[in-house]
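S.K.: A predicted structure for the sequence below; I have some questions about it.
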Amino acid sequence: MSIGKAVIRPLKDALDDMPVHVRQLSEMFRRHGQKQNRNTSGVSDLDATDVPSPLQNGWKPDGWTPNDVLGAGKGGRPDPGDYLDGDYVRDHLDQFAEGATRFYRKGSLDDWGPGNNGTTYVFPTDQLQNVIDRSATPQDLANTLGLPENFFDGADVELRDFAPHELDGLRMPSGNEGGTDVDKWIPGGYLPSGIPEAVIDIPETSTGLKNGEFRPTNWPGSPRDFTFGAR
């Protein structure tokens, strides 16, 4: 027996014994995550550790599976509380206790305001800063955050920081929200790269040039200019 088979067989057997939700989540994270750009043959294909450990343990064992949630389609997906444990949800949202942040392209922000059909996705401010500090290139940062690879190329980009009191309606993403990437979204509150995400409500008055009055003073959050590599 080759060394490869000697290693892969036990891993395959272990994966077969895992709950169905862990196997399905593992496939989603592998399919959409950073490892898709690497050589994923062999042992990597059988490695379920791509799934953040809290999420492995936070999924309710009976009822909705990850494939069920995705299969329901945008607009028909269930409330995350239907398939995620209450303690898991609380612990996840506690990561946003110090505030939240997201990137905007300034042109889009000016045109439409900071929301998308009344909501927006956000990341914990401290964890997002850690990601920025660790990223070697703009493309690396964009990939980690699930943004188009050219997101930072030739465009004015702004960070917008939301203070804790501005996190109205902070909740787990259901996958029904405006701005959800239907090709990459994974149920459970994490990007494929393992960065936690949540959703907040944006007031109807937070409009831009193309959907109402341009009144940035109505927008929640504080702007922060961003240039890659600047500290």
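M.R.: Sure thing, it's come through. Numbers count the residues shown, from 1 in each chain.

S.K.: for the rest of this, base every contact and every neighbour count on C-alpha atoms.
M.R.: Will do.

S.K.: quick check, central residue of this protein?
M.R.: Nearest to the mean C-alpha position of the chain, by Cα atoms, centre = their mean, lies L191 at 3.2 Å.

S.K.: next up, the contacts around G99.
M.R.: Listed by Cα atoms under 8 Å, 6 or more residues apart in numbering, the contact partners of G99 are P124, T125, D161, F162, A163, P164, L167.

S.K.: closest one to D225 out of the residues you listed, please.
M.R.: The closest of the contacts of G99 to D225 turns out to be D161 (Cα to Cα; 10.7 Å).

S.K.: which other helices and strands contact the host helix or strand of that closest one?
M.R.: If you go by DSSP states H and E, D161 is part of strand 157-162. Helices and strands touching strand 157-162, as assessed by 3 or more Cα pairs under 8 Å, 6 or more residues apart in numbering; DSSP states H and E, comprise strand 100-105, strand 222-225.

S.K.: what are the contacting residues of that strand?
M.R.: 99-106, 125, 220-227.

S.K.: filter these down to just the buried residues.
M.R.: With burial judged by 16 or more other Cα atoms under 10 Å, the buried subset of these is G99, A100, T101, R102, F103, Y104, K106, T125, P220, G221, F226.

S.K.: take this one as well and set it beside the first:
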Amino acid sequence: MSSEAFSQMVDTYLSNNTQLDRNERGAITQWAAALSGSAVGGVIGGTTGAQSGAAVSLDAERYNRQLHPDEVARIKQLSGGDKEKEARLKAAACALVKCSAEFTVGSADYVKAQALEQLGNSDAYATDRAQLASQSGSQLVYAMGSYANANLPMFGYSISDQTGDALSRYGVGTRIGGLVQTTEGEFQALGGMAMCTTGVACLAGSYLAASGIDTAYAGANSFLSGISHKTSGAYLLEGLGVSPAYSEAIYGFSQMGAAGFGVWNGLRGEAIAATGSVPGTNDILSTPLGQRPDPAAYMTPEYISQDLALFDEGATKFMTETNFNKYGIGQIDGTSFVLAKTEVDMLMKNANGDPARLEQSLGLPSGFFSTGNVVRVDIPSPGDFNLRMPSGNEAGANGFWIPGGKLPNNNAEAIIDAGSILPSNYTISPVKFK
């Protein structure tokens, strides 16, 4: 058939089907241009032959997704290298396998596929449809517990095809995936908020929570519409130049990194709490005084917060009355090591009047209490004086100091700024043993 005759046939078809809307008529015109070897509506560039070949490929791969590889091969065999004949047979095949049935009604893909299907269903393609409907081929089938070859009709529309199209048309797979994505995003957001306490952990937790909400929102849209929706994070990355093919993956990896940091941070806190020691203790102790790292660099915010919470009922320190009268409660740098009042009360009770036992519990030199010149200083509100974990850089850090805010006996210790403390901020009492 010549291009002129084919174009006349398409014009007649469009004239006789006035119910087609503008999108459907445009799609048919575009397919007709591909079939006749002319340019495809200015969308596909190149020579006329290349345009026709590209259109045929688009036809086969996008709108004839139900065609078995044997059926595609049969069309090529029947067309004998004639691209126009091959395109006609593929349009007829689209009609036979109902290629528009998998798409959501009204979608752009549905409009294009339906236009091709209607064209393939027209009277002008009756011979092409009949030729394909008469084809059969050998297929491997399972029956009576074994596989065997059987000669079966080709270009059909089976129950399994109908089921698959229904699932695709209503976006069942996409909706299920969207529901799963929504759930995952919600859990991620909750996990991120749980991570957020202070410092770097809060930054990572905030990002994880925000990206989790973004993921859940995109999943909810996919679930409701049946159409896959990208996350805002992916669109942001694309705006920065990331390829759309990789934007979601990169966004996902960034979330995995934040989650991994949260897991590591949590495990580190559990290790410190379980062992009472800080990883890298020897390295910290071997670092010269004044150059030791901030505790936040090797302890989790959760651990620091829990340890300092032991001082909510007050802080206590022991010192000789002579030093108290001469220097006050602070060291030369204005800091002061303090113990948790509740723990001191318990230790004194357990010592049962034995000064040696109390010295051992507090890690104090032997005979410290035997001078009879020791006072106890209680600070009711240590949080008012910059209560914090000791770094080991303080003037009062001696050879018994260890990282982690703990004494050798695992009782808590902390640091306050004593330079600004007033006598009204603490009480002092002599330590006496029976």
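M.R.: Yes, it's here. It should be emphasised that the depicted structure is a prediction, and the values quoted were computed from it without experimental measurement.

S.K.: drop the TM-score for these two in here.
M.R.: The TM-score (TM-score structural alignment, normalised by the length of the first structure) is 0.64; 162 aligned residues with a Cα RMSD of 2.2 Å.

S.K.: for the contacts of G99 of the first structure, which ones persist in the second structure?
M.R.: Retained in the second structure by both residues aligned by TM-score structural alignment, their matches' Cα atoms under 8 Å are the following of those: P124, T125, D161, F162, A163, P164.

S.K.: shouldn't H21 of the first structure be in contact with P66?
M.R.: Yes: counting by Cα atoms under 8 Å, P66 is a contact partner of H21 of the first structure at 6.0 Å.

S.K.: can you tell me what part of the first structure the host helix or strand of D109 of the second structure aligns to?
M.R.: D109 of the second structure is part of helix 108-121 when elements are defined by DSSP H and E. Across the first structure, nothing matches helix 108-121 of the second structure (TM-score structural alignment).

S.K.: may I see the buried residues of that helix?
M.R.: 109-121.

S.K.: how distant is it from the center of its chain?
M.R.: In terms of Cα atoms, centre = their mean, to the nearest Å, the gap separating the centre of helix 108-121 of the second structure from the centre of its chain is 39 Å.

S.K.: which residue in the second structure lines up with L147 of the first structure?
M.R.: Checking TM-score structural alignment: L147 of the first structure goes with L364.

S.K.: sorry, back to before: trace the residue nearest to the centre of the first structure over to the second structure, please.
M.R.: Checking TM-score structural alignment: L191 of the first structure goes with L407.

S.K.: check the secondary structure at the residue lying closest to that match once chain neighbours are set aside for me.
M.R.: Among residues not flanking L407 of the second structure along the chain, E413 sits closest, at 6.6 Å (Cα to Cα, 6 or more residues apart in numbering). Classification of E413 of the second structure by DSSP: H, G, I helix; E, B strand; the rest coil places it in strand.

S.K.: same check, this time on M193 of the second structure
M.R.: helix.

S.K.: roughly how far apart are L237 of the second structure and F261 of the second structure?
M.R.: According to Cα to Cα, to the nearest Å, L237 of the second structure and F261 of the second structure sit 22 Å apart.

S.K.: and what of A245 of the second structure?
M.R.: Applying Cα to Cα to A245 of the second structure and F261 of the second structure gives a distance of 26 Å.

S.K.: among those two, which residue is more densely surrounded?
M.R.: F261 (17 against 10; other Cα atoms under 10 Å).

S.K.: wait, the more buried one touches L203, no?
M.R.: No: using Cα under 8 Å, F261 of the second structure is not in contact with L203; the gap is 10.7 Å.

S.K.: picking up where we left off before, which residue numbers in the second structure does the strand holding D161 of the first structure align to?
M.R.: Using TM-score structural alignment, strand 157-162 of the first structure pairs with 374-379 in the second structure.

S.K.: that stretch against the first structure, how far on average?
M.R.: Here stretch 374-379 of the second structure, set against the first structure after superposition, deviates by a mean of 0.8 Å using mean Cα distance after the TM-score superposition for the first structure.

S.K.: for that stretch, the distance to its chain's centre please.
M.R.: Between the centre of stretch 374-379 of the second structure and the centre of its chain there are 52 Å (Cα atoms, centre = their mean).
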